[in-house]
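> got a predicted model here, sequence first, then my questions.
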Amino acid sequence: MDGVILIIDGRAMKKQVNIKKSGKRTHEIQHVVSKLVRNGKVNEKGGLTYFANDVGFDSTKTVVLLNQMITMGNAELMFDKGKIITKAILECIKNDREDADFFLSAMESILGEMQNTRESSFYVLTEISFDVNICMRREWVFDGCKLTLSESFDDMFNSRKIFLREKHCYGESRKYTHVTVKVKSKTPKGALAKGIRALNIFRSLCCFDTYNVDSVIAGHLAHVNNLRIGRYQTVHDSKGEVFRNCFRHNEKFSQERNLVLFEKGEAGVIERNVAHHLSSISNCKYSNIIESALVRYVSAIDECDSDISIVKLWGALEQILAHGESNCDKVPDRAAAVFHNDVSIKEWVFNIRDYRNKYIHEGESGDLSSNLKCRLSYIFKWVIVSFLRKKKNSVNDVLVILDFASKGNEYLMLKEDEIREARELIGTGS
């Protein structure tokens, strides 16, 4: 159903609401929609109220199930799918309809109306665990966002303190650098997603040069990223007022005792590298794929559990080196090609893949997982740098080059001879 064009209110629109698939099987939503419609009614305020008309009916669990069976694509980052489902069920009840097609059409129409709203300016506030006085640039503008680093938040955002105090949210560090991300979005939820994504891209590029920290966890030496995001993230309007219903608590937050601190010369190098990478990404024709992989990368190295980190890192590497492919057998060869067909790199990737597969399918883990995590992070970094340097029209164009390079000089020389002979035929043909 993806890519279907709908006509809504006389306008042609691409279908955004679709039923998810499990493998080749499409989920069956009809019985779930019917349950919600049969057990729902319009209350006095025009809202939706559920009652147990069916024996054993649980509205909360049923709505969660329906939520899991439907996708709105990228729109889910900006709009509350649960609220749209509720409105669509209301439309079904008002029109005495419980068929899935009507429900999906109602969702599509409601989503379309929401998307017609204009974008507004929002601010996303959080913290990051490095010293603001590290001689790095204080303002960064990229991907439609303005990221500002400072010792404290502007007074216009005082509602954040009050809000966090009311929610009994404590544990922010005064030593952390305060981060304000200015974004344009149609909703506070969309602003939060956009702002955190921008910060994570920035963090990932910083980690290319700073991720070399050894920490002792449960008696074992582990490589852990200590350039971390703060405990709380809040969203504010253009006047600084906090949105109380749009708040994120980083449940994996752990206080960094030692903030990331660079020498003046080192900070200058890191700043130039980050600026260069951001510039390369902005000029890249497949920047969305690069950015998505970077977000997955920094999420992976944030993990203290090296096994989970390896699984996430492998997913980020696959997103680049096996883009659009179901078979990932070429990943080791392509990774090695980035390093001039280094056999040791190929062996590292093969072994990491085997380790990852055994952990997922058999639950096996080993004492060397921290080393594998660190090595995979290093390989990922240079794969990203290589893809940015190539400046091709698509990821697949770069993969073609890597596939050729992975076959070695003898193969390339043979192909050159064949191409030369083919050109001679064309030149002499009539």
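Structure received. Numbering: from 1, shown residues only.
> from now on I want contacts and neighbour counts done on CA atoms only, so please keep to that.
OK.
> can you report how many residues neighbour D342?
14 (other CA atoms under 10 Å).
> distance of the closest residue to it other than its chain neighbours from E410?
Nearest residue to D342, sequence neighbours excluded (CA to CA, 6 or more residues apart in numbering): A336, at 5.3 Å. Distance of A336 to E410, computed by CA to CA, to the nearest Å: 17 Å.
> okay, those two: which has more neighbours?
With neighbours defined as other CA under 10 Å, A336 and E410 compare such that A336 has more, 23 against 9.
> I85 versus the nearest residue to V17 once chain neighbours are set aside, what's the distance?
Nearest non-adjacent residue to V17, counting by CA to CA, 6+ apart: M72, 4.6 Å away. For M72, the distance to I85 equals 11 Å [CA to CA].
> try this one next to it:
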Amino acid sequence: MGKAIYTWKKNLKPQVMLDKLAKIVQVTADGKVSFIGLDYHEIKVSLENMVETKKASRDLYLPSLISKAVTQAAKEGLTANTVLENLNSLAKEQLTTKIKNYRVLTSLSLPSSYPQKRFKVGSSEIHIVSDFPQKYQTERNGLLSRADELSEYSVSDKHYLKVVIYCKSKSPYGAIKQALEDLDLWRALLCFFSNPQMELIGNSYKPINTIRLGKFHTLHEENGKTGLKKMYWFEPNFTPANLSKIKEANVLLKNINFFKKQIEEHCDKKMLTEAVVRYVRALDEKDHNTAVIKLWATLESILARGQSNCGAIPRRVSFLFEDHPYHAQTLEHIRDYRNSNIHSGLENQNAKNYAFQLQFYFYRLMLFYVKSMDDFKNIDEANKFLDSPKEEAKIKDGIEKLKIALRMHGKR
């Protein structure tokens, strides 16, 4: 049978939800399944969150699979085991489908002077174009014909640079997810070197990122047809941006390519990629209180993963600086603000300043990881190094003790 792709999360009881669902299910003699009332949707969402997805491929779309699994299991009896068996069976069937070529059409607040027009990021190839190919444009126009009318946004992104992302996947959901993740990885590296360091006077509700995504993203097959009927994706935080100015283009490309290459070759590539993508999406937020919470969570995901060590972030990040007491206290007060916001909902007018500070610390941490990848076998080992003592006397004392250990257990 092979290993299960999906399991139920520990300490959760899906059978409680399924027992409730069993009370509103109807199965006809010819095997048609229906659910009475609105509880079905609430229960389905709860079941989705009870599924452990760590081993799942990005080609799989859980909401659709769980709906089909529940419907199929209803014919046999709604138990946790039958739903899970059907869920895994459907997932494995999905993964046997052939890989297809897709195109994702979107836009960026990037000037036409950006020197690179075609390049590879992750599993995708990104093309910056003056206009979308006609076969895609026609379908996109049809999809978005009413989108602007229905949108709460009255502002335009028509001045943004158009982007076509070439990607491959076994499912349209996997394609859009992969394409936007690869685009955001590259966009994050651009923002490393394009975002302002601080802002003394400015719009307190403007996102920090200077290079932002356009309103809408559409998915297409090679022939131009839409990847999913009548479906497009939009940016809920969309705020129009002036086109970013490119300074010293050659230096910018050199820096971006260095980071991209180092991340690509790192043994913890997946972890670094996820962190960098989370960073850029956090700074798309126009609510800077939310941006701070997301940035702090991003730092936690890489500096203190699987730990309940609240002091790991200030301690480890401050190690990177000569004036470590100052930087430790800066991070401690941001941590205190973050905790106040999470637990009591208290917000602060200085949140944008905190977001700028966390942006700086995140960049310095990423720089440390990619420049020291030959010194440590993985991120965990690098993090352990950041716990080293900072005082010269303690460092020397530690060296002497290690010499004693070497004499006791080293090769003679």
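Structure received. Keep in mind it's a predicted model, so treat the numbers as computed, not measured.
> still on that earlier bit, show me what the residue nearest to D342 of the first structure aligns to in the second structure.
Mapped onto the second structure by TM-score structural alignment, A336 of the first structure lines up with S318.
> state the distance from its match to H324 of the second structure.
For S318 of the second structure, the distance to H324 of the second structure - CA to CA - is 5 Å.
> what about the equivalent of V183 of the first structure over in the second structure, how many neighbours?
By TM-score structural alignment, V183 of the first structure lines up with C167 in the second structure. Residues contacting C167 of the second structure under the criterion other CA under 10 Å number 21.
> after superposition, how close is the host helix or strand of C167 of the second structure to the first structure?
C167 of the second structure is part of strand 161-169 when elements are defined by DSSP states H and E. Taking mean CA distance after the TM-score superposition for the first structure, the mean distance separating strand 161-169 of the second structure from the aligned residues in the first structure is 1.0 Å.
> which residues sit against that strand?
59, 99-112, 123-132, 175, 178-179, 183 (CA atoms under 8 Å, 6 or more residues apart in numbering).
> buried ones in the helix or strand just after it, by neighbour count?
Scanning forward in sequence from strand 161-169 of the second structure by DSSP H and E, the next helix or strand is helix 172-194. Neighbour-count burial for helix 172-194 of the second structure, counted by 16 or more other CA atoms under 10 Å, picks out 172-176, 178-194.
> all helices for the stretch 51-200 of the second structure, in order.
Secondary structure of the stretch 51-200 of the second structure (DSSP state H, counting those that start in this stretch): helices at 62-74, 80-95, 134-143, 147-150, 172-194.
> quick one: which of these is nearest S344 of the second structure?
helix 172-194 (31.0 Å; CA to CA).
> next, the angle from that closest one to helix 62-74.
Comparing the axes of helix 172-194 of the second structure and helix 62-74 via axes from the mean of the first three to the mean of the last three CA atoms, to 10 degrees yields an angle of 150 degrees.
> what packs against helix 172-194 of the second structure?
Applying 3 or more CA pairs under 8 Å, 6 or more residues apart in numbering; DSSP states H and E, we find helix 172-194 of the second structure packed against strand 100-108, strand 118-121, strand 124-129, strand 161-169, helix 249-265, helix 269-282.
> dump the ones you listed to JSON lines, plus distance to P389 of the second structure.
Shown next, in JSON lines, are those (distance: least, CA to CA, whole Å):
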{"stretch": "strand 100-108", "distance to P389 of the second structure": "44"}
{"stretch": "strand 118-121", "distance to P389 of the second structure": "38"}
{"stretch": "strand 124-129", "distance to P389 of the second structure": "42"}
{"stretch": "strand 161-169", "distance to P389 of the second structure": "46"}
{"stretch": "helix 249-265", "distance to P389 of the second structure": "27"}
{"stretch": "helix 269-282", "distance to P389 of the second structure": "25"}
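> for the ones you listed, which one sits closest to M17 of the second structure?
Here helix 269-282 is closest among those (CA to CA), at 31.9 Å.
> what does that closest one contact?
181, 184-185, 187-188, 191, 209, 263, 290-292, 294-295, 298-299, 301-302, 359, 362.
> tell me how far the very next helix or strand once past that helix is from the chain's mean position?
Following helix 269-282 of the second structure in sequence order, the next helix or strand is helix 288-303 (DSSP H and E). Centroid separation between helix 288-303 of the second structure and its chain, computed with CA atoms, centre = their mean, to the nearest Å, is 12 Å.
> which bit of the first structure covers helix 288-303 of the second structure?
Counting by TM-score structural alignment, helix 288-303 of the second structure corresponds to 306-321 in the first structure.
> with the second structure superposed, average distance for the matching stretch?
Compared with the second structure, stretch 306-321 of the first structure is 1.1 Å away on average (mean CA distance after the TM-score superposition for the first structure).
> ditto for stretch 82-90 of the first structure
So stretch 82-90 of the first structure averages 2.3 Å relative to the second structure (mean CA distance after the TM-score superposition for the first structure).
> so that stretch matches what in the second structure?
Going by TM-score structural alignment, stretch 82-90 of the first structure lines up with residues 63-71 of the second structure.
> in that stretch, what counts as buried?
Going by 16+ other CA under 10 Å, stretch 63-71 of the second structure has these buried residues: L65, I66, S67, K68, A69, V70, T71.
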